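[1] sequence plus the predicted model coming up.
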Amino acid sequence: MGLRVALAVHPDSGKGAAARVAGTVAARLRGATDRLDLLAANTVEESHALMREAHGAGLDALVVLGGDGAAHQAVQFCAGTDIALGVIPSGTGNDLARALGMPTNPLAAVDAVAAALLAGRTRKMDLGRLGDTWFSTVLCAGFDASVNARANRMRWPSGPRRYDLAVVAELASFRTRRLTVTTDTDRLDLEATLVAVGNTGWYGGGIPICPSARADDGLFDLTVVGRASRGQLIRMLPTLRTGKHLNHPAVRTLRARQVTLSGNDWPAYADGEPLGTLPVTVTCVPEALTVLG
């Protein structure tokens, strides 16, 4: 039957960036496959329907052209199966592509994916799981989740600058709350500003919130920021881009296979997508996803 691959395109990703390069991406992938199916969807419902149809026909790999939201939907499709996932970044954050070491330019990324397909080169990565939902990068709650929600509502600017402006806007209203973090070996009860549970290191378009996180060690890395005044947060924010926030006295780090966050009703976001409110329990599932590369 040969190598069958589906290309999932989210045309609206990156303010239309995905749509502009979709034809070129498809042409380059065809040279590495025996059959390429194109799945174009602008909504989650459309994406799910197209992926279910492709799955029923038999697939070896799914390549997604889009941002972290598109990648999140593709992860739900590929997790726990033998279908390999390839990611070509063309969105706002592109944090999963970053964690996979993909080039930031989508045309360079498709060449890397095509080379992996031709060579049959795959590897396994861990995923986080919350109920029936998988996540590949970072689950967060508190200040960072509030920033994520605000950034998702903004239509301008594009790229990481949107996240930066959302941070400034959220500083005016955010307040710390009581939080309990329970892991396999630890329990923290504290007045908290934010908590991030990292399967990989980055969120928010390249912020290394959990800089030591690895997606192949079977464990989450946690970054917990305790009580911090508005002034302290303002001084801490520039260090987030360098990973030096871990040196701040308000920051605690943990490692765990399973984590429960409770004590308040903060919204929880993972891969930039809303996943309800606390309390939540998340588990790191080793080697749950096959990726190209």
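    Structure received.

[2] hey, let's count contacts and neighbours off CA atoms from now on
    Will do.

[3] how about the helices in this structure?
    13-30, 44-57, 68-78, 95-99, 106-119, 143-153, 160-171, 230-240 (DSSP state H).

[4] ok, the residue lying closest to Asn148 once chain neighbours are set aside to Ala71 distance?
    For Asn148, ignoring the flanking residues on the chain, the nearest one in space by CA to CA, 6 or more residues apart in numbering is Gly272 at 6.5 Å. Per CA to CA, to the nearest Å, Gly272 is found 10 Å from Ala71.

[5] same thing with Pro103?
    15 Å.

[6] in terms of neighbours, single out the busier of these two.
    Ala71 (29 against 16; other CA atoms under 10 Å).

[7] the residue found closest to that one once you drop the neighbours it is linked to in the chain: neighbouring residues, count only.
    Once flanking residues are discounted, Ala71 sits nearest to Val64: 6.4 Å by CA to CA, 6+ apart. Burial measure for Val64: 27 neighbouring residues, criterion other CA under 10 Å.

[8] another one to put next to it:
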Amino acid sequence: MGLHAALAVHPDSGMGAAARIAGTVAHRLRRHVDRLDLLAANTVEHYRALLAESRAAGLDVLVVVGGDGAAHQAVQFCAGTDIALGVVPAGTGNDLARALGMPADPLTAVDAVVAGLRQGRTHRIDLGRAGDTWFSTVLCAGFDAAVNERANRWRYPRGPRRYDLAILAELASFRSREVCIRTEAGVHELRATLVAVGNTAWYGGGVPICPDARPDDGVFDVTVVGQATRRELIRMLPSLRSGRHLDHPAVTTLRAREVSLSGIGWPAYADGEPLGTLPVSVNCVPRALAVLG
């Protein structure tokens, strides 16, 4: 049996960008696979049903065209299996594609996916797991999760600018809170502004909140911003895009395989998707996902 691939397109990703390039992506993929299933869905339930049909037919590779929300759903499907995932960035944040070293231009990224298919080039990366939910990039709680929640309610502007504006809006109302961070190395209780648990470095459309995180080292990098005033946060914001926020005296970093966060009322997000509120416990699962490239 030859190579069986599926192309998952989320038409709403990137304000329709995914839908606009879907035909071109499919055309390029067809030349290098024996079977290509086209999966287009705007609901998670429909998407999962289509994926289940492809898996039952012997799926080898899933290529997803979309943003981090689309990639997150694909990760839920491919995690813990031998089905390789290819990511074509066509969304707002594209942080998983960035961590995988994919070109920012989606059509150039297709060429990279095709090269991986042609050469049979895959490798495995770690994933985080929170209960039954897998995540590939960053789990965040506190200020950054509140920003994510606000940005998700907006349709405009597109791209990283949306997150920048959501940060400014959230600054007006957010307050630091008591949080307890438990890892295999010990317990940290403090008043904090945010906690980010990074399997990879970036979230929020290219913010390197955990700049040293690597998805193949078997551990999380944890960035903790302690109690900070609104003025201190404003001063810290420019350093986030460069990773220099780690030098701020309010910032602490940890490395851990298992992390439990507890506190009152803090929202939690993983891969930009809501996980509810604290408490939440996560563990790093080495080599849980096969990726093309």
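    Nice, thanks for sending it over. The structure displayed is predicted, hence computed values, not measured ones.

[9] can you tell me which of the helices of the first structure is nearest to Asp189 of the first structure?
    With CA to CA as the measure, helix 143-153 is the member of the helices of the first structure nearest Asp189 of the first structure (17.3 Å).

[10] who touches the closest one?
    Here helix 143-153 of the first structure makes contact (CA atoms under 8 Å, 6 or more residues apart in numbering) with 162-163, 165-167, 170, 174, 193-195, 204, 267-269, 272, 274.

[11] can we see that at 6 Å?
    Contacts to helix 143-153 of the first structure, defined as CA atoms under 6 Å, 6 or more residues apart in numbering, come from residues Tyr163, Ala166, Val167, Thr193, Leu194, Tyr269.

[12] that helix vs helix 160-171, what angle?
    Counting by axes from the mean of the first three to the mean of the last three CA atoms, to 10 degrees, helix 143-153 of the first structure lies at 120 degrees to helix 160-171.

[13] mean shift of helix 143-153 of the first structure relative to the second structure?
    Following superposition, helix 143-153 of the first structure is found to deviate from the second structure by 0.1 Å on average (mean CA distance after the TM-score superposition for the first structure).

[14] what separates that helix from the chain centre, distance-wise?
    Offset of helix 143-153 of the first structure from its chain centre (CA atoms, centre = their mean, to the nearest Å): 14 Å.

[15] and what of stretch 91-105 of the second structure?
    Its chain's C-alpha centre and that of stretch 91-105 of the second structure lie 10 Å apart, by CA atoms, centre = their mean.

[16] what's it in contact with?
    Applying CA under 6 Å, 6+ apart, the contact partners of stretch 91-105 of the second structure are Ser13, Gly14, Gly66, Gly67, Asp68, Ala109, Gly159, Trp202, Tyr203, Gly204, Gly205.

[17] quick one: end-to-end distance for it.
    11 Å.

[18] coming back round to it: tell me the two of the contacts of helix 143-153 of the first structure that are most distant?
    Spatially, the most separated pair among these is Tyr163 and Thr193, at 17.3 Å (CA to CA).

[19] could you measure Leu261 of the first structure against Val87 of the first structure, distance?
    Going from Leu261 of the first structure to Val87 of the first structure by CA to CA gives 30 Å.

[20] residue nearest the centroid of the first structure?
    With distances taken as CA atoms, centre = their mean, the residue of the first structure nearest its centroid is Asp271 (3.2 Å).

[21] dump the residue contacts of it.
    Shown in contact with Asp271 of the first structure (CA under 6 Å, 6+ apart): Thr137, Val138.

[22] what about it, distance to His55 of the first structure?
    Distance from Asp271 of the first structure to His55 of the first structure, counting by CA to CA: 23 Å.

[23] cool, Val251 of the first structure as well?
    Distance from Val251 of the first structure to His55 of the first structure, by CA to CA: 44 Å.

[24] same question, Thr176 of the first structure
    Taking CA to CA, one finds Thr176 of the first structure at 45 Å from His55 of the first structure.

[25] can you tell me the closest non-neighbouring residue to Arg30 of the second structure?
    The shortest distance from Arg30 of the second structure to any non-neighbouring residue, by CA to CA, 6+ apart, is to Leu36 (6.4 Å).

[26] hmm, I was thinking of His245 of the second structure
    Leaving aside its sequence neighbours, His245 of the second structure sits nearest to Ser239 (CA to CA, 6+ apart; 5.1 Å).

[27] near the counterpart of that neighbour in the first structure, how many other residues are there?
    Alignment note (TM-score structural alignment): Ser239 of the second structure maps to Thr239 of the first structure. Using other CA under 10 Å, Thr239 of the first structure has 17 neighbouring residues.
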